[in-house]
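Q: sequence? don't have it. structure:
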């Protein structure tokens, strides 16, 4: 199987390599303050060499040398997964919309067309530095100003009005995405504890008929000309705002060198960005325990009395 093509964020003109934690934080603030009334979502990845793909698209890629799966193939597999999930009964209820079920499956690690993003850049930065300290990470900022946002539940449910068929919400979102050639956002109406802690939502859209731009596959993004390395360097430099910075930034990739990850990760604890906060559920504790991220303090539970000698336990 061919190796996935490196997005080469910096060389492509869409990215900037940060050299210190101060520069990383400064870059985030310069992005959000570049222009008024812009909205960004963020996605952190521990490896800057991986292309941005949804779980379903990634699963359908058999060989990197072949063309990417098209919308028809993605949709066929998506409907098959939804049908199988409804037959299995994953706990969302028979009235759950397809968007609701997709979000539920995505949160439990199933392959969907949804892409996890967050409203909080510090959360995205933590994910960029979460692990893989031998490879550069990347924090992606995507301008989503004006994109439609769909709730995972039908707002007419419980209001007395007729609810839409479960499949309608996703079909309409995809049709609008195809007509407008733009992605859309999906926000869980009742977020899980993990989604709430991560301030998470989803970015998705129809698989475009045109070739992917930069390192993002399977989303209808028309980004235009990249800002270029020189303009990004001006934007993120230590000096005050000056001429030469980009006027718009539809996408930007902040590449974090391997040697900087642990430093940023440790300092993000001051902003309450740590594993136990971002993964507050049982699955999070399980994965942290299996990944040696939980330090068991045996001294804190001593003295220990064996059940054979525990006469003070009382009669069972």
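A: On my side now, so go ahead. These numbers come from a predicted model, not from an experiment. Numbers count the residues shown, from 1 in each chain.
Q: every contact and neighbour count from this point should use C-alpha atoms.
A: Fine.
Q: thought residue 216 was touching residue 51?
A: Yes - if you go by C-alpha atoms under 8 Å, residue 216 and residue 51 touch, sitting 6.0 Å apart.
Q: which residue ranges of the chain form strands?
A: Remark: strands assigned in the chain by DSSP state E are 15-17, 40-45, 115-118, 137-143, 149-151, 184-187, 200-204, 251-256.
Q: what helices or strands is the last one leaning on?
A: Translated: strand 251-256. helix 9-12, strand 15-17, helix 21-32, strand 137-143 (3 or more C-alpha pairs under 8 Å, 6 or more residues apart in numbering; DSSP states H and E).
Q: contact partners of it?
A: Applying C-alpha atoms under 8 Å, 6 or more residues apart in numbering, the contact partners of strand 251-256 are 9-10, 14-19, 24, 27, 48, 128-129, 136-143, 223.
Q: and if we set it to 6 Å?
A: Strand 251-256 is contacted by residues 14, 15, 16, 17, 18, 136, 137, 138, 139, 140, 141, 142 when judged by C-alpha atoms under 6 Å, 6 or more residues apart in numbering.
Q: ditto for the second one
A: Contacts of strand 40-45 from elsewhere in the structure, counted by C-alpha under 6 Å, 6+ apart, are 117-119, 121, 124-125, 127-128, 137-144.
Q: below is an additional structure, to be compared with the one above:
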């Protein structure tokens, strides 16, 4: 097992092309420009000896190889995939070989300053490539051998400490007991993570896990018993393969029976989600106060005597520059994750590793999407093995949560971070998850404030006929005796 300090700078999951591009700007940007400049110098300097012109062919070969390499990366990014270590390193090799060939053709009997400047320029480009190759080799050695070559998805027992998802989140949670606490919590967290976008989600009951509806449905189908019931048996939580098969059934039903064959998978899922159907999408909002409304809104009063929870999910880990735009891939006919068939492929696409959350802002298919400032959060079912679980310590700090503990808490990787501290990069590149427990006594006050200050009520959040129909199901109609 690698020690933390041995891979602190490199570990994130399998290396993404975006991260490699970010880490090696000289390779990706300077070198192609420099080789083009060197070729221009050769072509525009007739006084340079003919020997110098001999290097133009290997330089052109280098430029072509660079262009091919960049195109491979661009294609990989567009398909949310990765080039393997062997592919990347083998792509660099012909560039290095042609540059070395160019240097070998120099005639040092010629001491023209421009001539030597060209030699120096080629040497500099070659040095950049050699440094990049060395860094990539070190990077791959530190990550690929054992992080994701396997995953333990077999049923397992809960830890003794896992009696509720609250046990997983609460040691890092903030607490809200008034509208003033809510305002301060939002302002303070946004200050601490000002460089990272946050997506908010409210839940009526603080003891609920952060689960998609499809995941919950499959939990029930599999016979999973919640930790609150203290089962003594192993728990068969849904796997990524099971989720994909369920999604394929949903798409077949939508396209064959309902004839929505012209829609992308994500559009179908989004529409199903907004009308209460099961998908892997997690509803969230860019607006923390709308999420707070969902946390305290309880038309049946079933959870009025329970604390609520407000989640804030970061779009990516601290230290990353920006959230990639995957809108084109997400709107394809079939989801890209249908083509990820094993742990290594999923890890290479950062699907289920916790290092990337896909945040999708859907078009306004329904009026409630705009009203709720809605986004969807997507990720694969967590890939778990002993090397990953070591980053999920129990509050005691002595042991780690097990796979069923993590899945009882969330259907995606949701490592809790304290909202009281500035966001910092972490070794696993995990996107932070923050949460606040809203005290049950504060629910009514917060509801009244949100309605009075922002007009947040059912007709605002659900401004369509589906919302109206749902409301009529909860109306207290007059009794016959009241009419007499």
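A: Thanks, I have the structure now. Remember, it's a predicted structure, so these values are computed and weren't measured experimentally.
Q: fetch the TM-score of the aligned pair.
A: With the length set by TM-score structural alignment, normalised by the length of the first structure, the two chains reach a TM-score of 0.74; 266 aligned residues with a C-alpha RMSD of 3.1 Å.
Q: thinking again about what came up before, mean neighbour count and distance to residue 65 of the first structure for the strands of the first structure - can I get that in TSV?
A: Shown next, in TSV, are the strands of the first structure (neighbours: other C-alpha atoms under 10 Å; distance: least, C-alpha to C-alpha, whole Å):
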stretch	mean neighbour count	distance to residue 65 of the first structure
strand 15-17	23	25
strand 40-45	24	23
strand 115-118	22	23
strand 137-143	26	24
strand 149-151	17	34
strand 184-187	22	29
strand 200-204	22	24
strand 251-256	25	25
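Q: closest one to residue 193 of the first structure among those?
A: Closest approach to residue 193 of the first structure among the strands of the first structure is made by strand 200-204 (10.3 Å; C-alpha to C-alpha).
Q: for the closest one, enumerate the helices and strands it packs against.
A: strand 115-118, strand 184-187 (3 or more C-alpha pairs under 6 Å, 6 or more residues apart in numbering; DSSP states H and E).
Q: which residues of the second structure does it align to?
A: Counting by TM-score structural alignment, strand 200-204 of the first structure falls onto residues 374-378 of the second structure.
Q: cool, stretch 72-85 of the first structure as well?
A: Using TM-score structural alignment, the match for stretch 72-85 of the first structure in the second structure runs over residues 241-254.
Q: so which bits of that stretch are buried?
A: By neighbour count with 16 or more other C-alpha atoms under 10 Å, stretch 241-254 of the second structure contains the buried residues 243, 244, 246, 247, 248, 250, 251, 254.
Q: pick out the residue nearest the middle of the second structure.
A: Closest residue to the average C-alpha location of the second structure: residue 357 at 1.4 Å, with C-alpha atoms, centre = their mean.
Q: now do the same for that residue: its match in the first structure.
A: Aligned counterpart of residue 357 of the second structure in the first structure: residue 183 (TM-score structural alignment).
Q: that match is in contact with residue 205, isn't it?
A: Yes - assessed by C-alpha atoms under 6 Å, residue 183 of the first structure is found in contact with residue 205 at 4.3 Å.
Q: between the two, which contacts overlap?
A: residue 177.
Q: where does stretch 89-98 of the second structure end up in the first structure?
A: Using TM-score structural alignment, none of the residues of the first structure align to stretch 89-98 of the second structure.
Q: same check, this time on stretch 458-471 of the second structure
A: Going by TM-score structural alignment: stretch 458-471 of the second structure matches residues 275-288.
Q: now tell me what touches the matching stretch from outside.
A: With C-alpha under 6 Å, 6+ apart as the criterion, stretch 275-288 of the first structure contacts 194, 197, 198, 294.
Q: count the neighbours of the residue nearest to the first one when sequence neighbours are not counted for me.
A: Using C-alpha to C-alpha, 6 or more residues apart in numbering and skipping residues adjacent in sequence, the residue nearest residue 194 of the first structure is residue 279, 5.6 Å away. If you count neighbours by other C-alpha atoms under 10 Å, residue 279 of the first structure ends up with 19.
Q: so who does residue 326 of the second structure touch?
A: Per C-alpha under 6 Å, 6+ apart, neighbours of residue 326 of the second structure: none.
Q: that one and residue 359 of the second structure: what is the separation?
A: Relative to residue 359 of the second structure, residue 326 of the second structure is positioned 9 Å away (C-alpha to C-alpha, to the nearest Å).
Q: and residue 243 of the second structure, by the same measure?
A: Taking C-alpha to C-alpha, one finds residue 243 of the second structure at 19 Å from residue 359 of the second structure.
Q: also residue 436 of the second structure?
A: 21 Å.
Q: can you say which of the helices and strands packed on strand 251-256 of the first structure is nearest to residue 266 of the first structure?
A: helix 21-32 (10.6 Å).
Q: return the mean post-superposition distance for the closest one against the second structure.
A: Helix 21-32 of the first structure, aligned to the second structure and superposed, deviates on average by 0.8 Å (mean C-alpha distance after the TM-score superposition for the first structure).
Q: equivalent range in the second structure for that helix?
A: Going by TM-score structural alignment: helix 21-32 of the first structure matches residues 179-190.
Q: can you tell me what sits against the matching stretch?
A: Here stretch 179-190 of the second structure makes contact (C-alpha under 6 Å, 6+ apart) with 176, 419, 446.
Q: please convert those to JSON lines, extending it with neighbour count and distance to residue 332 of the second structure.
A: Shown next, in JSON lines, are the contacts of stretch 179-190 of the second structure (neighbours: other C-alpha atoms under 10 Å; distance: C-alpha to C-alpha, whole Å):
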{"residue": "176", "neighbour count": "24", "distance to residue 332 of the second structure": "41"}
{"residue": "419", "neighbour count": "24", "distance to residue 332 of the second structure": "36"}
{"residue": "446", "neighbour count": "23", "distance to residue 332 of the second structure": "41"}
